[in-house]
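Enquirer: Sequence plus the predicted model coming up.
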Amino acid sequence: MSYYDIDAILTDAQKVPCTFELTVPGLGFLDGNMDGDMKKDSKVELPIWLGEMLSLSEMMNTDSLVTLSIPSALGPRVFNALKADPRTVDLRALASHFYNLATRLLEMYVEDINKSEEQEMIRVLSETFKARAAVIADQANNVRGTLGEGADFLRGLDENERQLFRAAHDSAKSVRAWVAEGMKKK
């Protein structure tokens, strides 16, 4: 992702649960305590970019300030629902950039994930995207005229899926226009 990519910026702004491993003087404002310290074992939700920065010391073989955990949007309940029927899950309600969030967390070292869980997450996310992409393509091809008709369908889609819907809708519209133009020439 590019430095100027708005989707990357919005993904990095999404919050993840973090547990402080050390007491940090003057950082209490992150937990609503304006004058105090952030106590050891405090749990707060921080934007991904901040959580990652505070956990980087672990990679440099020093005590980590925080450990990151999996957010509820990527928790076991959500993955069980995705395994059952990925088409019915409202991904936008979980995270507006659901797939980007999952990708970003899988790229980082997250304490709660081991290799087999990581592979399972990747498999479920891939299957989810494939199943939902088929429905998205079908909906995009069957919506006539403006995207207003597909607004209800768009509500449950994450940003990547919305972009896919728009691209498929615009492509179908262009093909219909091209066919109509070809029929006029006959």
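Expert: Everything's here; your move.
Enquirer: Only C-alpha atoms from now on, for both contacts and neighbour counts.
Expert: Will do.
Enquirer: where does the spatially closest residue to residue 90 that is not a sequence neighbour land in three-state SS?
Expert: Spatially, and ignoring its direct neighbours in sequence, residue 90 is nearest to residue 156 (4.4 Å; C-alpha to C-alpha, 6 or more residues apart in numbering). Reducing the assignment at residue 156 to three states with DSSP: H, G, I helix; E, B strand; the rest coil gives coil.
Enquirer: Test my guess that residue 156 contacts residue 87.
Expert: No: under the contact definition of C-alpha atoms under 8 Å, residue 156 does not touch residue 87, with a separation of 9.5 Å.
Enquirer: and the comparison structure, right after this:
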Amino acid sequence: MGSYYNIDAILTDAQKVPCTFDLTVPGLGYIDGNVGGDMKEGSKVELPLWLGEMLALSQNLNTSSLVTLDLPTALSPRVLNALKADPRTVDLRAIAPYFYNLGARILELFEEEEMIEVLSETFKARAAVIADQAHNPRGALGEGADFMRGLDENERQLFRAAHDSAKSVRTWIAEMKKK
């Protein structure tokens, strides 16, 4: 978990994940729009990650959890296959604004070796394009604009840092030439 005051961690934990109730819970039907009713065993609902995790890790007297946490759509086999095919063409922002943070949080809960590999390779491939775009004095204009719109928050921060540092180096070189 991130820092209590870390807005990225808070927004990551607010992302919805699919959960399946393993038990009937009296009075919890309002989560699924059934005010005053019960949450029936087998019900599938999307809950914020923080709540789904808490319910999945909680246990009742029978030592079974209240819910089973399922992989979010953002990390489904379909998305992972698209990332394996060409990570540069996937609009991560549309899938999940905090895509890598969500992946890291899910990997704390699930052992998914393939997901680790796919996310690592995706970040490496996309970071190379981000660095190329950031070092271009025109920034993310022209052909790279569509790619840039699809960046998740971590990638946007990486772009800003790389762009600002490239701009600072150009300014420094110009100042050195004047001396």
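Expert: Done, it's in. Being a predicted model, the structure only gives us computed values, none of them experimental.
Enquirer: Any idea what the TM-score is?
Expert: The TM-score (TM-score structural alignment, normalised by the length of structure 2) is 0.92; 177 aligned residues with a C-alpha RMSD of 2.0 Å.
Enquirer: related to what we said a few turns ago, which ones are touching the residue nearest to residue 90 of structure 1?
Expert: The neighbourhood of residue 156 of structure 1, defined by C-alpha atoms under 8 Å, 6 or more residues apart in numbering, consists of 89, 90, 91, 92, 93.
Enquirer: Relative to residue 130 of structure 2, how far out is the alignment partner in structure 2 of it?
Expert: In structure 2, the residue paired with residue 156 of structure 1 according to TM-score structural alignment is residue 150. In this structure, residue 150 of structure 2 lies at 11 Å from residue 130 of structure 2, with C-alpha to C-alpha, to the nearest Å as the measure.
Enquirer: and the lengthiest helix in structure 2, how far from structure 1 on average?
Expert: Secondary structure of structure 2 per DSSP state H: the longest helix is helix 153-178. Once the two are superposed, helix 153-178 of structure 2 sits an average of 0.3 Å from its aligned residues in structure 1 (mean C-alpha distance after the TM-score superposition for structure 1).
Enquirer: As a check, name the ranges of all strands in structure 2.
Expert: 16-21, 44-48, 67-69 (DSSP state E).
Enquirer: which of the ones you listed is buried the deepest?
Expert: Using mean count of other C-alpha atoms under 10 Å, the stretch among the strands of structure 2 with the greatest mean number of neighbours is strand 67-69 (a mean of 24).
Enquirer: List of residues touching that one?
Expert: Strand 67-69 of structure 2 is contacted by residues 17, 18, 19, 20, 21, 22, 23, 52, 53, 55, 56 when judged by C-alpha under 8 Å, 6+ apart.
Enquirer: residues contacting the second one?
Expert: Applying C-alpha under 8 Å, 6+ apart to residue 18 of structure 2 gives the contacts 44, 45, 46, 47, 69, 70, 71, 72.
Enquirer: again with the fourth one
Expert: The neighbourhood of residue 20 of structure 2, defined by C-alpha under 8 Å, 6+ apart, consists of 41, 42, 43, 44, 45, 67, 68, 69, 70.
Enquirer: What residues in structure 1 pair up with stretch 32-51 of structure 2?
Expert: Under TM-score structural alignment, the match for stretch 32-51 of structure 2 in structure 1 covers residues 31-50.
Enquirer: buried sites along the matching stretch?
Expert: 31, 37, 38, 39, 43, 44, 45, 46, 47, 48, 50 (16 or more other C-alpha atoms under 10 Å).
Enquirer: Contact partners for the first one?
Expert: Right, the one you point to is residue 31 of structure 1. 38, 44.
Enquirer: Try it again at 10 Å.
Expert: The contact partners of residue 31 of structure 1, taken as C-alpha atoms under 10 Å, 6 or more residues apart in numbering, are 37, 38, 39, 42, 43, 44, 45, 46.
Enquirer: Those into CSV, with extra columns for distance to residue 101 of structure 1?
Expert: What follows is the contacts of residue 31 of structure 1, written out as CSV (distance: C-alpha to C-alpha, whole Å):
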residue, distance to residue 101 of structure 1
37, 29
38, 26
39, 27
42, 23
43, 20
44, 18
45, 14
46, 14
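Enquirer: Return the closest of the residues you listed with respect to residue 166 of structure 1.
Expert: Residue 166 of structure 1 has its nearest neighbour among the contacts of residue 31 of structure 1 in residue 46, at 31.8 Å by C-alpha to C-alpha.
Enquirer: tell me the contacts of the closest residue to that closest one other than its chain neighbours?
Expert: Take residue 46 of structure 1 and drop its neighbours on the chain: the residue closest to it by C-alpha to C-alpha, 6+ apart is residue 15, 4.9 Å away. With C-alpha under 10 Å, 6+ apart as the criterion, the residues that contact residue 15 of structure 1 are 44, 45, 46, 47, 48, 49, 50, 51, 71, 95, 101.
Enquirer: for those, which one is nearest residue 145 of structure 1?
Expert: residue 95 (28.8 Å).
Enquirer: Distance check, that closest one against residue 34 of structure 1.
Expert: Computed with C-alpha to C-alpha, the distance linking residue 95 of structure 1 and residue 34 of structure 1 is 29 Å.
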